[in-house]
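# whatever this is, show me its structure:
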Amino acid sequence: MGIVFLIQEAAAAQINKLYNLNLSPEQIQVTETKPEFEGEYTVVIFGLTKQLKKSPEALGRELGDSVKNTYPNLVCGYNVIKGFLNISVSDAFVLDFLSVRFGDSEYGKRPPEGKKVMVEYSSPNTNKPLHLGHLRNNFLGWSMAEIFKSDGYLVAKTSIANDRGIHICKSMVGWLHFGNDATPESTGIKGDHLVGDYYVKFGEELKRQINELMTAGMGEEEASKEAPIMKEAQQMLVDWEAGKPEVIHLWKKMNEWVYTGWKETYETIGSDFDKTYYESNVYLSGKKMVDDGLRKGVFFKKDDGSVWIDLTAEGLDEKIVQRKDGTAVYITQDIGLVEQKQRELGADLSIYVVGNEQD
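Predicted coordinates:
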């Protein structure tokens, strides 16, 4: 029972008592008090003035006095503005009301109505630990999912682990160059942080090599492509997609370090998921859909062999969906993932919690 109904009930009881009427609480109109007036809730009494042959001010004062005197724990004051009785709710009542409702875990919840909503959040990369942006999205996504549950939706909380791609290969190459067989156990470093350290080391070495090539006369863009360590990462991605055993072994080992670290973080912040998808499991279906779309004219191929989609008609730009070497980009797996999630979950509504840095 909410505060509005309690005020309706109190007002109806006192009107019936004072004027020998038989109004139900639902017949009493109660609104939120306008911010320029004192009070929290307003009883609209204008419609009763003609029936009772009383001025709005007189009716308001009589009803206000009666409600305040009869329900002192609910009403601590009132004022009358023309045909509106503005009620001030007592602080003690509000505190008691909130404490009782706070202790009721089912308060305000609606029964399930059959509609399904999918909320995707967190969705980190396995080349580094969760950062502040991930925490923000976890708290937002988890909270939205719980709100939808309370509103009667069937909710699926999902996350996509971006566990493959060039960024993952960079941390792997970094570990091969600088790791000296380091493990979370041998270093005492949390697994996701350890892997993140080698992603950083890769970036530092890449920058050093680019500067070295530029000093030798090469342009920055060309140097970024020709840096040996970058070429090594690109080749590792090709080898990964080809299933090269030693690459797959290292990939699985380092990803497992990250998953262990993430699990600890998720347990600490209280975030959870009903289903976690893995990019490595869906990117092939995305590549197949790209091939199908290329044949149907949805996508087009550029002279260098890369595959794109033209979204300029939608107010966006051209977007690459497959690299010239045939390897997938992030959107490739996303194409496959959307189809898989809809097939498995059949959601009526899908919500993706991402940082606006990705706009």
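
# contacts and neighbour counts: CA atoms only from here.
OK.

# quick check: buried residues in the helix or strand hosting residue 194?
With elements taken from DSSP states H and E, the one containing residue 194 is helix 191-215. Residues of helix 191-215 classed as buried by neighbour count (16 or more other CA atoms under 10 Å): 191-203, 205-207, 209-211, 213-214.

# repeat that for stretch 297-304.
So, applying 16+ other CA under 10 Å, buried residues of stretch 297-304: 299-301.

# run through who's touching that stretch.
290, 293-294, 307-310, 324 (CA atoms under 8 Å, 6 or more residues apart in numbering).

# now with 10 Å, please.
290-294, 306-310, 319-325 (CA atoms under 10 Å, 6 or more residues apart in numbering).

# what do you get for stretch 32-49?
Stretch 32-49 is touched from outside by 3-4, 7-8, 11, 15, 28-31, 54-60, 63-64, 76-89, with contacts defined as CA under 10 Å, 6+ apart.

# filter those residues down to the buried ones.
4, 7-8, 11, 15, 28-30, 56-57, 59-60, 63-64, 76-80, 83-89.

# what is the host helix or strand of residue 249 packed up against?
Counting by DSSP H and E, the element that carries residue 249 is helix 245-269. The elements that helix 245-269 packs onto, with contact taken as 3 or more CA pairs under 10 Å, 6 or more residues apart in numbering; DSSP states H and E, are helix 132-150, helix 166-178, helix 184-187, helix 191-215, helix 228-241.

# next up, for comparison:
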Amino acid sequence: MNLEDILSNYVKQAVKSSFNVELEAVEFQATRKEFPGDITVVIFPMLRFIKGNPVIVGETIGNYLVEKVTSVQAFNVVKGFLNIEISDSHYLDFFNKNKNNKTFGLNSPKDDEKAVMVEYSSPNTNKPLHLGHIRNNLLGYSVAEILKASGKKVYKTQIINDRGIHICKSMLAWKRYGNGETPNGTGLKGDKLVGNYYVKFDQEYKKEIQDLIAEGNAEEEAKKNAPILLEAQRMLQKWESGDEETVALWKMMNGWVYEGFNETYKNLGVDFDTLYYESDTYLLGKEFVSEGLKSGVFIKEEDGSVWCDLTEDGLDKKIVQRADGTAVYMTQDIGTAIQRIKDFPDVGGMVYTVGNEQDYHFQVLFLILKKLGFDWAKNLYHLSYGMVDLPSGKMKSREGTVVDADDLIADMASTAEEISNELGKLDGYSDGEKKELYKIIGLGALKYYILKVDPKKRILFDPKESIDFQGNTGPFIQYTYARIQAILRKTDLDAISSKIITEMSLHPKEKELIKQIQLFPDVVQNAAENHSPALIANYTYDLVKEFNSFYQNVSILGADNEEDKTLRVQLSNMVANTIKNSFSLLGINVPERM
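This is a model prediction of the structure:
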């Protein structure tokens, strides 16, 4: 039980004893810096139930706490705020119990809880991953790690969009203009090679539209009747009918793309436990359309199309099967969700990491699954996120103006090298050590810059701004971790770690640092409940700011006595461990030297 829970119980007892009122909840906040105290009880909400002066109410509760709770040593009341001072022994007791726990704040999965499946990435196989995919992957991976740390079993998955007209566009362009070139022959990653042909298709398509317009066709007609588009549509029909040559081409080019994707995922530091492919799942939901028709969830129109009427739920009518009997995206997503539960019976909920342009789609999907009677549908969550923009503007895949994920990762390492050299921070490092460190700093900067922002907000990503060794950035936090490691290398940490200090007065900076560390388990749980890596990122920044204030105000290795030195070294080590744990939830590595 944490301090807030303990105090909450006693505050309720005090109010019951003194005012004969039973409170349902007690509101706490951090004590303002200008007043003595460690935690504050907000009295104002109680005045709805207790008639009286807020100062007198606060003093009554404060006196009760001092008498009943050993860790409460004093209090003061400022208007409607009861500021409580907690004894140093309380913080030392917490510190001694947890200082050598390398997994402090991180929980193992609970056997009695249902697992969660987290879907992210889910790319199309007609182009390489780009900056938008990076935000998706980083969010999905981090939320999966945070959910694990909160005590849940987690499966990471993606559905690869490997079929459809967009895939056929790349295939057709390669068939027409590729002259048999391959990734091995060109030295290009497979996903980049295929992506080039997606861009090539669009270029040729636009030329044909202009030719048709010049011949007197209306623009809309020209767009529909451009020969290259009609041929791509015929290719899709051939694929769906199982044409041997078309399927062989599709398998070959998709194989190139998967190899490219895997390289990018490795460089980005994300992984998956299981994969689903749209080519396997696009017909999955059709049997459940039949079931829904029988149960009245769906209705069939005169033309044979099947719909779900959600108007009574404040939404609209949604098609789930075309008049010709073919599936739509919604049908596929219904089937895929159900299939996943069949494949993993211990899953009780899912998180879909998809951009906010799909908010309505998931609102409809979750509602339909509930109407079909699946109890787990109440535990589905759309991790909706905003777009990522660059100072140069919006990205467009078909025009080839996207920021390629591999290029961005490489550019981040180059920018880290440039800035590190300017600051002269890596003197004495070998070339190999420098190269590895640039990668750690560059990736850390990229991940932190994206993850520190609330997922729902749009991001303007500036690579140079993200690699700054001052302020709320990944490199600033990594540098603080490395600084602590430099301190620890000058000590016999094993010998110091075993010492226990039970009676001493804490310096205010020591106390503030312990209080900040104490928050970490609750921050992890809160981040899991809100599916928000930003809470972890900004907590870590606050912890690092607190450590740097501590570092500037007290001497660690040059402390006046052995007891102070021991505590401060142990405390520094616990801060480093907490930084490492919190950054691991963001998928960020921390360097031992920097």
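
# what's the TM-score for these two chains?
Once superposed, the chains reach a TM-score of 0.72 (TM-score structural alignment, normalised by the length of structure 1), with 310 aligned residues with a CA RMSD of 3.8 Å.

# thinking again about what came up before, for residue 251 of structure 1, find the nearest of the helices and strands packed on helix 245-269 of structure 1.
helix 166-178 (7.1 Å; CA to CA).

# buried set for the closest one?
166-175.

# can you list those residues in a markdown table and add distance to residue 132 of structure 1?
Compiled in a markdown table, these are given as follows (distance: CA to CA, whole Å):
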| residue | distance to residue 132 of structure 1 |
| --- | --- |
| 166 | 23 |
| 167 | 19 |
| 168 | 20 |
| 169 | 23 |
| 170 | 22 |
| 171 | 20 |
| 172 | 23 |
| 173 | 26 |
| 174 | 24 |
| 175 | 24 |
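
# right, and out of those, which lies closest to residue 274 of structure 1?
Nearest to residue 274 of structure 1 among the buried residues of helix 166-178 of structure 1: residue 168, at 24.7 Å, using CA to CA.

# excluding sequence neighbours, find me the nearest residue to the closest one.
Of all residues not flanking residue 168 of structure 1 in the chain, residue 127 sits nearest, at 5.2 Å (CA to CA, 6 or more residues apart in numbering).

# how many residues are close by the one you found?
Per other CA atoms under 10 Å, the neighbour tally for residue 127 of structure 1 reads 29.

# structure 2: which residue goes with that one?
In structure 2, residue 127 of structure 1 lines up with residue 126, judged by TM-score structural alignment.

# Three-state assignment for that match, please.
Three-state assignment for residue 126 of structure 2 (DSSP: H, G, I helix; E, B strand; the rest coil): coil.

# just checking, it touches residue 254?
Yes - assessed by CA atoms under 10 Å, residue 126 of structure 2 is found in contact with residue 254 at 8.1 Å.

# so what sits against both of those two?
Here residue 126 of structure 2 and residue 254 have 162-163, 167, 171, 191, 194 as joint contacts, going by CA under 10 Å, 6+ apart.

# helix or strand: which one has residue 51 of structure 1?
Residue 51 of structure 1 is part of helix 46-52, with elements assigned from DSSP H and E.

# let me know the next secondary structure element after that helix.
Next element after helix 46-52 of structure 1 (DSSP H and E): helix 56-70.

# give me the next element, helix or strand, following that next one.
In N-to-C order, the element after helix 56-70 of structure 1 by DSSP H and E is strand 75-81.

# and the helix or strand following that following strand, how far out from the chain's middle?
Downstream of strand 75-81 of structure 1, the first helix or strand assigned by DSSP H and E is strand 84-89. Averaging C-alpha positions (CA atoms, centre = their mean, to the nearest Å) puts strand 84-89 of structure 1 39 Å from its chain's average.

# against residue 222 of structure 1, how distant is residue 231 of structure 1?
Look at residue 231 of structure 1 and residue 222 of structure 1: by CA to CA, to the nearest Å, they are 12 Å apart.

# typed the wrong thing, it's residue 93 of structure 1
71 Å.

# equivalent analysis for residue 261 of structure 1, please.
To residue 222 of structure 1, residue 261 of structure 1 is 37 Å away according to CA to CA.

# quick one, strands of structure 2?
Per DSSP state E, structure 2 carries strands over the ranges 28-29, 39-42, 72-78, 81-86, 115-119, 154-160, 274-277, 299-300, 306-309, 317-321, 347-355, 380-385, 388-389, 459-460.

# for residue 535 of structure 2, find the nearest of these.
That would be strand 380-385 among those, by CA to CA, at 14.8 Å.

# report all helices and strands that the closest one contacts.
For strand 380-385 of structure 2, the elements it packs on are strand 115-119, helix 131-149, strand 347-355, helix 359-371, judged by 3+ CA pairs under 10 Å, 6+ apart.

# mean neighbour count and distance to residue 520 of structure 2 for these - can I get that in CSV?
Shown next, in CSV, are these (neighbours: other CA atoms under 10 Å; distance: least, CA to CA, whole Å):
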stretch, mean neighbour count, distance to residue 520 of structure 2
strand 115-119, 25, 22
helix 131-149, 25, 11
strand 347-355, 21, 23
helix 359-371, 17, 31
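
# out of these, which is closest to residue 248 of structure 2?
Of these, the one closest to residue 248 of structure 2 (CA to CA) turns out to be helix 131-149, at 27.6 Å.

# to the chain's geometric centre, what's the distance from the closest one?
Remark: helix 131-149 of structure 2 is offset 4 Å from the chain centroid, using CA atoms, centre = their mean.
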